[in-house]
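1. coordinates only, sequence not included:
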């Protein structure tokens, strides 16, 4: 009863705040719900993919793991596996020949395995995944493919938390002093621009040239508008190299 008595004087202020900010509140609620649904659906998809690949592939054989991924995609609906993504990833790695690769969004580890198999012996992949269950399952698939922890590292945190730590994880040797040669963004599209800016700020994009692959998964043009405006406003550093239905490659050179 006393709570009701205290809240009555606050009603005008509450009504005013709601009237003024109801659109913003509704937008935030919708984004939170969409994020929760993506996380839940993504986790279910990852578990199903992991179970199929783990059971049917030949452990320790990377080609068998990738073939099993492709077999899964033939009989199941999945956004993480497909011929267009496969061709773009392989072509980019063969062309760029990166020594250090950053992947934001591990998912089922399909892209991680494809990237790792084409890296040189001294190459290394750092992959970032927010969901701990997805991160654990992805790491297991990478290990099943025959790769060792010296070749990759899975960070279980948000991209915003991971990026400031990356410089210390690359190591002190001269080969890593220039940062990453290839970056794959396959996480929340709303984080693409903030994370690109953070990578610039932390000087983690190789100044002599870094390819950034942006995976597009059913998002509208508005989701990429910010990052496109940034790229077009800095033509001295950025250019759009490839633009396909599901992926865009931008090139950075300082």
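-> Received it, and whenever you're ready, just let me know what you need. Predicted, not measured: the structure shown is a model, and the values here were computed from it.
2. From now on I want contacts and neighbour counts done on CA atoms only, so please keep to that.
-> Fine.
3. got the contact list for residue 106?
-> Contact analysis of residue 106 by CA atoms under 8 Å, 6 or more residues apart in numbering lists 112, 127, 128, 129, 134, 135, 138, 186.
4. These in strands, which ones?
-> 127, 128, 129 (DSSP state E).
5. and the residue nearest to residue 247 when sequence neighbours are not counted, what does it touch?
-> Excluding the flanking residues, the one nearest residue 247 by CA to CA, 6 or more residues apart in numbering is residue 215, at 4.5 Å. Taking CA under 8 Å, 6+ apart, we find residue 215 in contact with 184, 185, 186, 246, 247, 248.
6. Correct me if wrong: the fourth one contacts residue 220.
-> No. Counting by CA atoms under 8 Å, residue 220 is not a contact partner of residue 246; they are 11.5 Å apart.
7. When the two are compared, which one has more neighbours?
-> residue 246 (16 against 10; other CA atoms under 10 Å).
8. contacting residues around the more buried one?
-> 84, 85, 215, 216, 217.
9. Adding distance to residue 195 as columns, could you present the residues you listed in a markdown table?
-> Shown next, in a markdown table, are those (distance: CA to CA, whole Å):
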| residue | distance to residue 195 |
| --- | --- |
| 84 | 24 |
| 85 | 21 |
| 215 | 14 |
| 216 | 16 |
| 217 | 18 |
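10. And here is the other one:
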């Protein structure tokens, strides 16, 4: 009797939690549990399943259509953690405004943002994209070729940002990077930003964009960017990719080079 009374007392609280966080529970089901189950049942990773969908539905050599097909997959089939169309338009606008010649992407994943950046780069620009997972890198390589993007414009480097960033200048002949897009592990954002600084890879005026700074969030990165005195920081608020009800944002950092 006492246990039942306690349970009834907590019921309104539990219902409130379920209502407040229902969108996050749906995200957990759609993006994690369902994908994990299908991976186990099919024996084929979701990234490879997404690429097979691209092969069947995307127009080869058309980067814009490849991105639209990616969006169809993530909206109708299975969730992929890509920047998505809403935040993608923010990236495209900033890329057009800055017209960078040296670009760096940390976290290639399946190549969605790589294609987005490559198709918006000015002539003569070069993009280096870093992916730690070899299987994801293999999918991204095929996505880039499907979109008609060759190795003269984009070089995919397999490795950790922590290992690749110190070698950019000497091994890859990258003098500095004008435009950086971060979409890898959020806990690594701050470390890798400081690596770029310590290796003097950011010229004055360089742009650093960091995705998902609100969901799942990168608070230490944001605190550093706002307080160190070397960046002008702006937050572009949007929704989480393919989940309009969950708030997210892209942090835009402009490097001043002065403390």
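-> In hand now; what should we look at? What you see is a predicted model, and the numbers here were worked out from it, not measured in a lab.
11. related to what we said a few turns ago, tell me the one of the contacts of residue 246 of structure 1 nearest residue 38 of structure 1?
-> residue 217 (11.5 Å; CA to CA).
12. how much space between the closest residue to the closest one other than its chain neighbours and residue 136 of structure 1?
-> Distance criterion CA to CA, 6+ apart; nearest residue to residue 217 of structure 1, sequence neighbours excluded, is residue 246 at 6.3 Å. Counting by CA to CA, to the nearest Å, the gap from residue 246 of structure 1 to residue 136 of structure 1 is 26 Å.
13. Pull up the aligned stretch in structure 1 for the host helix or strand of residue 145 of structure 2.
-> Counting by DSSP states H and E, the element that carries residue 145 of structure 2 is helix 134-146. On the basis of TM-score structural alignment, helix 134-146 of structure 2 is assigned to residues 132-144 in structure 1.
14. Have a look at how far, on average, that stretch is from structure 2.
-> On superposition with structure 2, the mean distance recorded for stretch 132-144 of structure 1 (mean CA distance after the TM-score superposition for structure 1) is 0.7 Å.
15. What residues sit buried inside that stretch?
-> 134, 135, 136, 137, 138, 139, 141, 142, 143, 144 (16 or more other CA atoms under 10 Å).
16. What of stretch 242-254 of structure 1?
-> Going by 16+ other CA under 10 Å, stretch 242-254 of structure 1 has these buried residues: 246, 247, 248, 249, 250, 251, 252.
17. Give me the aligned partner of the last one over in structure 2.
-> With TM-score structural alignment as the criterion, residue 252 of structure 1 lines up with residue 255 in structure 2.
18. ok, its match touching residue 200?
-> No. When contacts are counted by CA under 8 Å, residue 255 of structure 2 is not listed as touching residue 200 (11.4 Å).
19. still on that earlier bit, ok, then the element right after the helix holding residue 145 of structure 2?
-> strand 154-158.
20. Show me what that following strand is packed against.
-> Packing partners of strand 154-158 of structure 2 (3 or more CA pairs under 8 Å, 6 or more residues apart in numbering; DSSP states H and E): strand 126-131, helix 134-146.
21. mean per-residue distance, it to structure 1?
-> Mean for strand 154-158 of structure 2 is 0.8 Å (mean CA distance after the TM-score superposition for structure 1).
22. Which of the ones in strands among the contacts of residue 106 of structure 1 sits closest to residue 39 of structure 1?
-> residue 129 (11.2 Å).
23. Run a quick neighbour tally on that closest one.
-> Count around residue 129 of structure 1 with other CA under 10 Å applied: 24.
24. Next, the contact list for it, please.
-> So residue 129 of structure 1 contacts 104, 105, 106, 107, 135, 154, 155, 156, 157, 158, 159 (CA under 8 Å, 6+ apart).
25. shouldn't the fifth one be in contact with residue 153?
-> It stands for residue 135 of structure 1. No. Between residue 135 of structure 1 and residue 153 there is no contact under CA under 8 Å: 10.5 Å.
26. host element of the equivalent of residue 242 of structure 1 over in structure 2?
-> Aligning on TM-score structural alignment places residue 242 of structure 1 opposite residue 235 in structure 2. According to DSSP H and E, residue 235 of structure 2 maps onto strand 231-240.
27. buried stuff in that strand?
-> Buried, per 16+ other CA under 10 Å, within strand 231-240 of structure 2: 231, 232, 233, 235, 236, 238, 239, 240.
28. any idea which of these is the one closest to residue 23 of structure 2?
-> residue 240 (10.9 Å).
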